[in-house]
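Next input, structure requested:
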Amino acid sequence: MDLTTTLYREAFPHAARAIRRLGGDLDTARDLFHDAMIIYLEKSRSGHLQLDSSPVAYLVGITKILWLKTKRQQPRNETLDYLAHFISIPEDFYTHPEEEPLLEQLKAAGEKCLQLLQAFYYENMNMREIAETFDYSSPHSATVQKYKCLEKVRKSFSKTPCYAETIA
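This next block holds a predicted model:
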C-alpha cells in the first residue's frame, strides 16, 4: 500500500466526522476531502508544505476550512426549523387580550361615535353624507362631532396601559 492510500484511510474518517458535526453529509465530506488531498499532494510535491502537526490533522483541518468556505458562499436564506429543538418559547410569552385596547375605547365612546367614525374611516363617506345619515344640521356639524368623538377616544385611550407601553 502506498503512502497516499494509507493517509487516505487514516484521515478520511476523521474528516467525515468533522464535516458531519458541522452539518454536512458523507458525499460533501468525500468531495472536500479529495480537494484537501489534492492540496496536500501538490504542496508536498512543490516543496511548499510546512507541517506543524501530523498529515492527518493537516488534512482534517484543510477539509474543515473548505467546508467553511463553501458554507460562507451559500445563500443565507435557510429556514430556522433546525433550531426548533434548541429553543422553545414559553407558553405565556404571547398574551392575547380579550379585545384590542383601541376597540374597547371606541366602544366606550358610545355607539353613535363608533358609527360616525366607522362611516368616515371604513365606509369612506364624506361629511355631507354623514350629516344626512346621522341627521346633523350641516357637514360642519358632522365635522365638529367627528372631532369630539376622536378627542373622546384619544383621551380615554391615553389612560390605558397599552398607551403607556406604546409611547415608552
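
alpha carbons only for contacts and neighbour counts from here, please
Noted.

Against the centre of this structure, work out the most remote residue.
With distances taken as CA atoms, centre = their mean, the residue sitting farthest from the centre of the chain turns out to be Ser137, at 53.5 Å.

another one to check against the first:
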Amino acid sequence: MDWITALYRDAFPHAARIVRQLGGDPETARDFFHDAMIIYLEKSRNGTLQVEVSPRAYLLGITKILWLKQHHNRYVPLSMAEHNLSIPADFYTPPQHQPLLERLKSAGAKCMQLLQAFYYDRLNMTEIAEQFRYSSPHSATVQKHKCLEKVRDQVQKTEVYEETVA
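Got it, this is the predicted structure:
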C-alpha cells in the first residue's frame, strides 16, 4: 500500500464526519475530499506546500474550507431565524448581592471621600493629609488602610464571597 492510499484511508473518515456535521452527505464529502487531495498533491509536487500540521490535518482543513466556501450562502439570515430563537428564563439571573459602591458607602462618608481622593483623584498621601487635616502622611495612610479593612470586612460577609472562596 503506497503512502497516498494510506493517507486517504486515514483521513477520509474524519473528513466525512466533518462534512456530515456541517450538513453534507457522504458523496459531497467524497467530492470535497478528492479536491483536497488534488490540492495537496499539486502543491507538494510544485514545491508550494507549506504544511505546519500533519498531512491529515491539512486535508481535513482544506475539505472543510471547500465545503464552507460552497455553502456559505445557505445560512439563514438572523432576521428570518428570529422566531426560532429563545432564551431560557433562567439564562440570566441578576446578582442578588449589593454592588461594591454600597459596600464602600457602608464604610462611612469620610472613608468614601478618602478612598475617592486616593484612587479616583489620584492624590498622594501628603495631599490627602492636608485635605483631610491628618497630622502626617503616615496618619493618612493608616486611615486609608482602616477604611479598606472596613470595606474588606463587609465584602467578606457576603454570600458571593463565601461562594467564591469555598
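
The residue farthest from the centre of structure 1 in helix, strand or coil?
coil (DSSP: H, G, I helix; E, B strand; the rest coil).

Identify the residues contacting the alignment partner in structure 2 of it.
In structure 2, the residue paired with Ser137 of structure 1 is Ser135, using TM-score structural alignment. Contact partners of Ser135 of structure 2, counting by CA atoms under 8 Å, 6 or more residues apart in numbering, are Ala129.

got it, and Leu115 of structure 2?
Contacts of Leu115 of structure 2 by CA under 8 Å, 6+ apart are 144, 147.

which one in structure 1 is aligned with it?
Under the alignment (TM-score structural alignment), Leu115 of structure 2 pairs with Leu117 in structure 1.

and that match, what element?
Leu117 of structure 1 belongs to helix 111-121 when assigned by DSSP states H and E.

burial measure for Gly123 of structure 1, as a count.
One thing to correct before we go on: residue 123 of structure 1 is Glu, not Gly. 10 (other CA atoms under 10 Å).

which residues touch it?
Contacts here follow CA under 8 Å, 6+ apart; on that basis Glu123 of structure 1 touches nothing.

and it, which of the three is it?
Under the three-state scheme (three-state DSSP), Glu123 of structure 1 adopts coil.

any idea how far it is from Leu116 of structure 1?
Per CA to CA, to the nearest Å, Glu123 of structure 1 is found 10 Å from Leu116 of structure 1.

Same check on Lys155 of structure 1?
Here Lys155 of structure 1 is placed at a distance of 18 Å from Leu116 of structure 1 (CA to CA).

so Ala57 of structure 2 is in which element?
According to DSSP H and E, Ala57 of structure 2 maps onto helix 55-71.

Return the set of buried residues in the helix or strand where Arg30 of structure 2 lies.
Under the criterion of DSSP H and E, Arg30 of structure 2 resides in helix 26-46. Within helix 26-46 of structure 2, the residues scored as buried using 16 or more other CA atoms under 10 Å are 29-30, 32-37, 40.

Generate TSV for these, with distance to Ser79 of structure 2 as supplementary columns.
Below are the buried residues of helix 26-46 of structure 2 laid out as TSV (distance: CA to CA, whole Å):
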residue	distance to Ser79 of structure 2
Ala29	30
Arg30	34
Phe32	31
Phe33	33
His34	36
Asp35	34
Ala36	34
Met37	38
Tyr40	39
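
Understood, closing this out.
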